[in-house]
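S.K.: Provided below for reference: sequence and predicted model.
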Amino acid sequence: MAELSQQPGRGPVRTVFAGLALLLALAVLVALGTWQMQRLAWKEQLLAEIAERRTEAPVTLAALEAMKASGGDIEYRPVTLSGTFDHARERHFLATWNGQSGYHVYTPLRLADGRFVFVNRGFVPYERKDAQSRPEGQVAGERTVTGLARDRLSEKPSSLVPDNDTAKNVFYWKDLDAMAASAGIAPEARLGFFVDADPTPNPGGLPIGGVTQFDLPNNHLQYALTWYGLAVALVGVSGFYLWRSRR
């Protein structure tokens, strides 16, 4: 009899718990959608800033270093620098260009003070990885390079990205420390960023400069609509269930 007397009270309790669970799920979905909208605003502002930076006049290397030392954002800022390429130490980053497989050639540029900065001189096809297959592009003497500053990565961007194969001089992500170490450049002798060279043609046509990619993924609006849509669907399904229950 005691068990039977408790049965009627279970319905309201279940209703309360179901209502709380519904509100919690709805709050999570709305919060995720709102977060994606905030990310959308951030990404659009970032893209606008990058587009504006790319049109600025190139700064000197000293000005760029001072900007980075003060905590400023150097990503995609135009810069001009001079030095001598050390082609024997070029590093190869696996890449595609216009649907063709190959490598981006990162060559240390030796500055007047003896330090090095890795310059992405551009793309070479897979079969032209060996520098001896493109001798015309191994320019000698002091060169002036104009390009875009690219900040270093602090870690591998994803666990899906393969580990760099320093033994074969094939890099899958731009690990500045590993690139410099494998090229025999001490940490204190290299700058803490890269430079992507502009499209100025190289002798012999290789490497092909101006390979910087600006199409940053921006799917935040799609994600936001998905989360908001799930929230609306949850309300609709719950409302329909409540209406059926009352009938």
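M.R.: Sure, I can see it.
S.K.: CA only for contacts and neighbour counts going forward, please
M.R.: Fine.
S.K.: what about A140, distance to P125?
M.R.: Distance of A140 to P125, given as C-alpha to C-alpha, to the nearest Å: 22 Å.
S.K.: wait, T200
M.R.: Counting by C-alpha to C-alpha - T200 and P125 are separated by 18 Å.
S.K.: V124 reaches P207, doesn't it?
M.R.: Yes: V124 lies in contact with P207 (C-alpha atoms under 8 Å); the separation is 5.3 Å.
S.K.: Common neighbours of the two, please.
M.R.: Jointly contacting V124 and P207 under the rule C-alpha atoms under 8 Å, 6 or more residues apart in numbering are 104-105.
S.K.: Take this one as well and set it beside the first:
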Amino acid sequence: MVVTQCSSAPAASASRRASLRRALALLTGLAFCVLCLGLGRWQLQRAEFKAALAAAHAAAGSAQPLPPSADAAHYDGARVVVSGKWLIDRTVWIDNRTHAGRAGVHVLTPLALADGSWLFVNRGWAPMPGDRRQLPLPSLPSGAAQALIGVAVQPATGGYTLAGGDARDALWSRIDVAQMQRWAGAAKVYPLVLQLESNVGDGLVREWAPPAFGPEKHRGYALQWFLLAALAAGLTLWFGWRSLRRDEA
């Protein structure tokens, strides 16, 4: 009788450990399924938003005011309208930009908005002169710039930005959020750049590529997450069934 009790105790303990492992595995599988389904739904929501942006961009004259605190991801690719005062003396140039096979620069001039924040405006392309110390600075109308329309895009958010040979280090290798903030000093900087569409009479070339909204890409990602959720659910059920069969045996 004593021998039987001693032999059954380890068996009961092993059974409890097996049940605990099975429960943890099932809960982990279920949590992973829920996560994949949530990510798939989020990608579908992004696809709907990008499709709406594409429709708005295609519509003639569709432009919305840029709010004081714009969500960069939300407004990326949206056509917006802004007004403010040009900060011409704070113009910067983006090096190594080509047009029709010619080397040149993009000219970025900040716009001081009503709340004092800065919005960098990409005014367009200009050819690079032979003397790189004489960067092109086409004139702008003085005073406030009214009802400027353009496409808001997100610039780069990391990496290195090399300064050029200009005395003010205003010749940049790319548009970078951190560089923009350093250039603005204490002023708040929008994490967006306006690709200007309005004609401001500066003679710069403004032939922007259409924004890559990519709703199809998000739908593809959503399908991948849903398939992964289905696979995880199938494996979880299979594991649970096999575990129960072993216990019954």
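M.R.: On my side now, so go ahead. The shown structure was predicted, so the numbers you read here are calculated from the model rather than taken from an experiment.
S.K.: Among T200 and P125 of the first structure, which residue is more densely surrounded?
M.R.: The residue with more neighbours, out of T200 of the first structure and P125, is P125; 17 against 14, by other C-alpha atoms under 10 Å.
S.K.: residues in contact with the more buried one?
M.R.: 100-103.
S.K.: and if we set it to 6 Å?
M.R.: G102 (C-alpha atoms under 6 Å, 6 or more residues apart in numbering).
S.K.: I'd like the distance from it to Y76 of the first structure, if you could.
M.R.: Counting by C-alpha to C-alpha, the gap from P125 of the first structure to Y76 of the first structure is 25 Å.
S.K.: Which helix or which strand is home to the residue most central in space within the second structure?
M.R.: With distances taken as C-alpha atoms, centre = their mean, A73 lies nearest the centre of the second structure, 4.9 Å away. If you go by DSSP states H and E, A73 of the second structure is part of helix 72-75.
S.K.: and the helix or strand following that helix, what does it pack onto?
M.R.: Per DSSP H and E, the first helix or strand lying C-terminal to helix 72-75 of the second structure is strand 79-86. Helices and strands touching strand 79-86 of the second structure, by 3 or more C-alpha pairs under 6 Å, 6 or more residues apart in numbering; DSSP states H and E, are strand 64-65, strand 102-112, strand 144-153.
S.K.: Tell me which of the ones you listed sits most buried.
M.R.: strand 102-112 (a mean of 22; mean count of other C-alpha atoms under 10 Å).
S.K.: Which residues does that one contact?
M.R.: In contact with strand 102-112 of the second structure (C-alpha under 6 Å, 6+ apart) are residues 84-87, 91-95, 97-98, 118-128.
S.K.: one step back: buried sites along the helix holding A73 of the second structure?
M.R.: 72, 75 (16 or more other C-alpha atoms under 10 Å).
S.K.: longest helix in the first structure, by residue count?
M.R.: Secondary structure of the first structure per DSSP state H: the longest helix is helix 2-54.
S.K.: and the next element down the chain from it?
M.R.: strand 59-60.
S.K.: Tell me who's in contact with the closest residue to E48 of the second structure other than its chain neighbours.
M.R.: Excluding the flanking residues, the one nearest E48 of the second structure by C-alpha to C-alpha, 6 or more residues apart in numbering is P215, at 6.9 Å. Contacts for P215 of the second structure were tallied using C-alpha under 6 Å, 6+ apart; they are 47, 50-51.
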